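Novice: Structure for this input, please:
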Amino acid sequence: MKVQAWTSMDGAARPADRSRRHCALMLAGSLVAALAGCSSAPRSRPGPGAPGGSVRPVAALNLTEDLREALLARTMLVVNTPYTYGGNSPEGGFDCSGLIQWAVGGITAARLPRTTSQWAQVSNPVDGRDLQRGDFVFFNTLGGRYSHMGIFVGNGQFVHAPSSGGTVQRVRMDNVYFARRFTEARSIFA
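Specialist: The predicted structure is shown next:
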């Protein structure tokens, strides 16, 4: 549909302006709805090491520092993989916590969590000034402290699985959307 722009004498909004505002509101609503998948429990899927059942971590992870670069290498391998709600593999796509589960699963045999809030429970707080490559960054995108997450990769950037229709991507921490929603950094490294 083509919207013709015109100017009224009384300063009323032009049809093209209303259309742009409507599109912007629809896009923002879609982004919020898509990010909801990150904080929700995924569709029922067995996790690694738990045939037919969900994985429930029993203790905090404290991996050795020498695994940081292996985590980053694994994470960077799947940049541009499509977002899929509940996804946790390169073949099936990723949501934000599924990306983390897959990446960490490649460097440890430990039982791993699935949701963003579970990842927060098994990781340790990191002061923002001490943020290191391989640490997790959490965002409040839906009214919850841990509704979205990614992996910090250095140079002020993190990798995450953003939303429906998107792909796993590298984004700057000072991105206007994420900078306002950043809640904390956490680490699974001792």
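Novice: alpha carbons only for contacts and neighbour counts from here, please
Specialist: OK.
Novice: what about the strands in this structure?
Specialist: Using DSSP state E, the strands of the chain run over 88-89, 93-94, 124-126, 136-139, 148-154, 157-160, 169-172, 182-187.
Novice: can you give me how far the fifth one is from the chain middle?
Specialist: It stands for strand 148-154. Centroid displacement of strand 148-154 relative to its chain, using Cα atoms, centre = their mean, to the nearest Å, is 8 Å.
Novice: What is it packed up against?
Specialist: helix 15-39, helix 96-105, strand 136-139, strand 157-160 (3 or more Cα pairs under 8 Å, 6 or more residues apart in numbering; DSSP states H and E).
Novice: what's in contact with the longest one?
Specialist: With contacts defined as Cα atoms under 8 Å, 6 or more residues apart in numbering, helix 15-39 is touched by 3-6, 85-86, 95-97, 115-117, 141-142, 146-149, 162-164.
Novice: now the other sequence, so there's something to compare against:
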Amino acid sequence: MHRVILIPLLMSCALAQAAPTEEEGAVGHDDMTQLLEERGVISRLGSQLKLARSNVGEKASDLVMSAMGFLGVPYRYGGNSADTGFDCSGLVRAVFEQSVGKILPRRADEQAAATQAIDRSELKPGDLVFFNTMRRAFSHVGIYVGDGKFIHAPRTGASVRVEDMRISYWQTRFNGARRVPLPGGDTTASR
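Specialist: As a prediction, this is how the structure comes out:
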């Protein structure tokens, strides 16, 4: 029991160090990779980041790296920026807009409606994962990063972090997976 609690706690504490400070400003893909390496995030999350880099297209890799740049940003209901904080759908919207230029709807249920349903077994980094956390379908969203993990803005008092969707809490609330279509018929998960 202690191990189950300790691992996520240590992971979230370590990940909180990954958010860029105001002095660091906006960073590009290569700069973000270097920043994450310097802060030890890449070594801690090695398997899912390696998976994102090697098994998916450049767009998905950029998207996952962009999302990782927001680790540690505080949750804020209705929030849609790193400066003020994010809620779940605000994080997803910001990541997609900044990394691939796709503007998604604002709410999680609207994001589900605007994307292509896929089977859980088809998940690739960059896909969206939806959960029923408020007694209604598609009330929470995150971005799949690989190896059964997703990045999201969980709740008030918490920060953007990576969690394992195979733990009981997320498994019982899983609503479905979606793939985001991009201009030209491409998707974020395309190779």
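Novice: After superposition, what is the TM-score?
Specialist: The TM-score (TM-score structural alignment, normalised by the length of the first structure) is 0.64; 127 aligned residues with a Cα RMSD of 1.5 Å.
Novice: still on that earlier bit, got a quick PyMOL command for the buried subset of the contacts of helix 15-39 of the first structure?
Specialist: Those of these that count as buried under 16 or more other Cα atoms under 10 Å are selected in PyMOL with:
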select buried, resi 85+86+95+96+97+115+116+117+141+142+146+147+148+149+162+163+164
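Novice: Name the nearest residue to the residue most central in space within the second structure, sequence neighbours excluded.
Specialist: Geometric centre of the second structure, nearest residue: residue 151, 3.0 Å, by Cα atoms, centre = their mean. Here the nearest residue to residue 151 of the second structure in space, its sequence neighbours aside, is residue 162; by Cα to Cα, 6 or more residues apart in numbering that works out to 4.3 Å.
Novice: Map that neighbour onto the first structure.
Specialist: Correspondence of residue 162 of the second structure to the first structure, assessed by TM-score structural alignment: residue 170.
Novice: hang on, its match packs against residue 161?
Specialist: No: the criterion here is Cα atoms under 8 Å, and residue 170 of the first structure misses it with residue 161 at 9.0 Å.
Novice: neighbour count winner among these two?
Specialist: For residue 170 of the first structure versus residue 161, the count of surrounding residues by other Cα atoms under 10 Å is larger for residue 161: 32 against 19.
Novice: Just confirm the more buried one contacts residue 83, I think it does.
Specialist: Yes: using Cα under 8 Å, residue 161 of the first structure is in contact with residue 83, at 5.9 Å.
Novice: Output the residue interval of the first structure matched by stretch 115-124 of the second structure.
Specialist: Counting by TM-score structural alignment, stretch 115-124 of the second structure corresponds to 123-132 in the first structure.
Novice: For the matching stretch, what is the distance to the chain centroid?
Specialist: So, by Cα atoms, centre = their mean, the centroid of stretch 123-132 of the first structure is 17 Å from its chain's centroid.
Novice: Of all the residues in it, which ones are buried?
Specialist: For stretch 123-132 of the first structure, by 16+ other Cα under 10 Å, it's 123, 124, 126, 131, 132.
Novice: now do stretch 69-83 of the first structure
Specialist: Of the residues in stretch 69-83 of the first structure, those buried under the neighbour-count criterion (16+ other Cα under 10 Å) are 71, 72, 74, 75, 78, 79, 81, 82, 83.
Novice: Which single one of those is nearest to residue 187 of the first structure?
Specialist: The nearest member of the buried residues of stretch 69-83 of the first structure to residue 187 of the first structure, counting by Cα to Cα, is residue 71 at 12.0 Å.
Novice: And that closest one, what's its match in the second structure?
Specialist: In the second structure, residue 71 of the first structure lands on residue 63 (TM-score structural alignment).
Novice: and the nearest residue to its match once chain neighbours are set aside, how far is that from residue 69 of the second structure?
Specialist: Counting by Cα to Cα, 6+ apart, residue 63 of the second structure lies nearest to residue 99, which is 5.3 Å off, once chain neighbours are set aside. Between residue 99 of the second structure and residue 69 of the second structure the distance, using Cα to Cα, to the nearest Å, works out to 11 Å.
Novice: cool, residue 63 of the second structure as well?
Specialist: Counting by Cα to Cα, the gap from residue 63 of the second structure to residue 69 of the second structure is 10 Å.
Novice: same check, this time on residue 136 of the second structure
Specialist: The value you get for residue 136 of the second structure to residue 69 of the second structure, if Cα to Cα is used, is 30 Å.
Novice: ok, back up a step: give the intersection of the neighbour lists for residue 161 and residue 83 of the first structure.
Specialist: What both residue 161 of the first structure and residue 83 touch, as defined by Cα under 8 Å, 6+ apart, is the set 94, 95, 167, 168.
Novice: Could you identify the most distant pair in the residues you listed?
Specialist: Maximum pairwise distance among those (Cα to Cα): 9.4 Å, between 95 and 167.
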